[in-house]
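Test case, fold it:
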Amino acid sequence: MKILVPVKRVVDFNVKVRVKSDGTGVDIANLKMSMNPFDEIAIEEAVRLKEADGASEVVAVSCGSAACQETLRAALAIGADRGILIETDGELQPLAVAKLLKALCVKETPQLVICGKQAVDDDANQTGQMLAALMGWSQATFASKLVVGDGRATVTREIDGGLETLDINLPGVVTTDLRLNEPRYATLPNIMKAKKKPLEIVKPSDLGVDVAPRLTTLKVAEPIKRSAGVRVADVAQLVDKLKNEAKVI
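Next up, the predicted model:
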């Protein structure tokens, strides 16, 4: 079974980002970049399936600039067998990424796509679902446990009321949640081996996909800073403030 894992290069989650002065986007100049944390979990799960003889090959794919090769090499160091970079210029929206992944799925014919539930830069949580819809495949989102065998995948996901178990046919798309696993650290020998693993570079035109944006960002602004809290003497004063100042009751 071949597993395809999309990985995204994002600003490191420990870095505090700032909005550009003109409000056109986020300033990422000279910031530390890394693999999207949810995608790390996806790569780790795919590699674990391969180590348990549940998969024959793990293919990591990234869409973006040439700098995404670094992210793919990180995925290869974790244990992916080969990487594919769909090299593009400019920002890609979730639908464009889903279309690129669809074209790649048609070419590579994986039985399972494991991707992070969302990227920490835009928090869109759309690509996996869009890919499943475009391919007409089964999907299971927010996986906290994944078991694959006999052409099926059993996915446990956390919901408000507890746990929900889904049983889907393969091929399918699974998106990962935080509790699925703890990604391993890439060892130095594996980092060196990753430099020799195959990494293919293709263009959207090679896949016959138009990645022109469908949406226009009008303005990006930082969240409004929360005002300081106040202490109240008793419940009566609290109710009065909620009613007359906050106007929530």
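
make it CA atoms for all contacts and neighbour counts henceforth
OK.

Which strands or helices does the lengthiest strand in the chain pack on?
Of all segments of type strand in the chain, defined using DSSP state E, the longest is strand 138-149. Helices and strands touching strand 138-149, by 3 or more C-alpha pairs under 8 Å, 6 or more residues apart in numbering; DSSP states H and E, are helix 127-135, strand 152-159, strand 162-169, strand 172-176.

List the buried residues of the longest one.
By that I understand helix 127-135. Across helix 127-135, burial judged by 16 or more other C-alpha atoms under 10 Å covers 127-132, 135.

Other residues contacting that helix?
94-95, 97-99, 101-102, 115-118, 138-139, 141, 172-175 (C-alpha atoms under 8 Å, 6 or more residues apart in numbering).

and if you look at the third one?
By C-alpha under 8 Å, 6+ apart, the surrounding residues in contact with strand 162-169 are 138-140, 151-158.

Also this sequence, please, to line up against the first:
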Amino acid sequence: MSFLPEWIFVEAVIMRYDTRLGKYGGKPRPGGPRSTLCISSQVGCKMGCKFCATGSMGFKSNLSSGEIVEQLVHASHFSQIRNVVFMGMGEPLNNYSALVEAIHIMQGSPFQLSPKKITISTVGIIHAINKLQSDLPNLNLAVSLHAPVQDIRCQIMPAARAFPLEKLMDALQTYQTNSGQKIFIEYIMLDEVNDEEQHAHQLGKLLETFQVVRSIFQITACRNSASSCFCYEV
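Below is the predicted model:
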């Protein structure tokens, strides 16, 4: 948790891993300990996703680029940060100018973070995705999909009404073609909402032309949510 002026709280979480754990190809994995910092871009959020605690508090304010970078500065006192993910409070692409400026600072001295070590997670702000590759080339893009069809997506993510799924997928296809990068797909399984066999088939069809990263994302259940959540690997 980070503290900003006027006693405003934002989420900043250090996640520690050891890449040597387990085996790869029958041999011990190379590497060693690493830390990923999950940081916030806003106080609250306008998106109102039904499964998200931040969405239930509404939007309070954007963070400045300095306040975004301050989270990394603070975390660096406790751990050597190797990766940064914008998966904390807020929709990063709704605070675009501050986001771009903050990431440019992170890529410079003293942090020297490679673009490949930075991930932006978004509900799918199409107009921002369309200019992301030119403004922030070679970063990782993660998309909170959570449903394979528009009506279900609108049910659990009200902001999706402004960003039709068909147009979002077109924007992602263009982004992937221009960047040559895989895209992270985030999908929360909600009981009797988006977890049936037909949804799996629809999801496969939706993503059949994409190169996506297979990842499991840990989700903290929101007390205000009527649905139970667990992780799904895409």
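
what's the TM between chain one and chain two?
The TM-score (TM-score structural alignment, normalised by the length of the second structure) is 0.28; 122 aligned residues with a C-alpha RMSD of 6.5 Å.

on that earlier part again, what's the most distant pair in the contacts of strand 162-169 of the first structure?
Farthest-apart pair in the contacts of strand 162-169 of the first structure is Gly151 and Glu158; separation 23.4 Å (C-alpha to C-alpha).

Among these two, which residue is more densely surrounded?
Glu158 (16 against 13; other C-alpha atoms under 10 Å).

Roughly how far does the more buried one sit from Cys115 of the first structure?
Glu158 of the first structure is 17 Å from Cys115 of the first structure, where distance means C-alpha to C-alpha, to the nearest Å.

Of the contacts of strand 162-169 of the first structure - the most surrounded one?
Neighbour-wise, the contacts of strand 162-169 of the first structure (other C-alpha under 10 Å) top out at Gln139, 26 neighbours.

ok, that one - contacts?
So Gln139 of the first structure contacts 129, 132, 168, 172-174 (C-alpha under 8 Å, 6+ apart).

What is the nearest of those residues to Lys241 of the first structure?
Gln129 (43.4 Å).

ok, back up a step: can you lay out the contacts of Gln139 of the first structure as CSV showing distance to Cys68 of the first structure?
Below are these laid out as CSV (distance: C-alpha to C-alpha, whole Å):
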residue, distance to Cys68 of the first structure
Gln129, 23
Ala132, 24
Ile168, 32
Gly172, 25
Val173, 23
Val174, 23
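
Which of these sits closest to Lys145 of the first structure?
Using C-alpha to C-alpha, those come closest to Lys145 of the first structure at Val174, 10.5 Å.

and that closest one, what does it touch?
112-115, 128, 139-143.

Among the helices and strands packed on strand 138-149 of the first structure, which comes closest to Lys193 of the first structure?
strand 172-176 (26.5 Å).

Skip ahead from the closest one and say which helix or strand is next.
helix 188-194 (DSSP states H and E).

Tell me the helices and strands packed up against that next one.
Checking 3+ C-alpha pairs under 8 Å, 6+ apart, helix 188-194 of the first structure ends up next to helix 68-78.

Check which helices and strands the helix or strand just after the helix it packs on is in contact with.
The C-terminal neighbour of helix 68-78 of the first structure among helices and strands, as given by DSSP H and E, is strand 82-87. In terms of contacts (3+ C-alpha pairs under 8 Å, 6+ apart), strand 82-87 of the first structure is packed against strand 57-64, helix 68-78, strand 199-202.

Distance to Gly162 of the first structure added to the ones you listed, as TSV?
Below are those laid out as TSV (distance: least, C-alpha to C-alpha, whole Å):
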stretch	distance to Gly162 of the first structure
strand 57-64	31
helix 68-78	32
strand 199-202	41
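
Need these in TSV (columns: mean neighbour count and distance to Pro189 of the first structure).
As requested, these are exported to TSV (neighbours: other C-alpha atoms under 10 Å; distance: least, C-alpha to C-alpha, whole Å):
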stretch	mean neighbour count	distance to Pro189 of the first structure
strand 57-64	24	19
helix 68-78	24	9
strand 199-202	15	18
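
coming back round to it: with respect to Lys243 of the first structure, which of the contacts of Gln139 of the first structure is nearest?
Nearest member of the contacts of Gln139 of the first structure to Lys243 of the first structure, counting by C-alpha to C-alpha, is Gln129, at 41.8 Å.

From Asp39 of the first structure, how far out is that closest one?
Applying C-alpha to C-alpha to Gln129 of the first structure and Asp39 of the first structure gives a distance of 15 Å.

just Asp240 of the first structure next, same as before
47 Å.

go on, Thr127 of the first structure?
12 Å.

same thing with Ala132 of the first structure?
Taken as C-alpha to C-alpha, the span from Ala132 of the first structure to Asp39 of the first structure is 17 Å.

Gly128 of the first structure now?
For Gly128 of the first structure, the distance to Asp39 of the first structure - C-alpha to C-alpha - is 12 Å.

re the thing from before, need the buried residues of helix 127-135 of the first structure in TSV with distance to Ala236 of the first structure, can you?
Converted to TSV, the buried residues of helix 127-135 of the first structure look like this (distance: C-alpha to C-alpha, whole Å):
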residue	distance to Ala236 of the first structure
Thr127	49
Gly128	49
Gln129	48
Met130	50
Leu131	53
Ala132	53
Met135	58
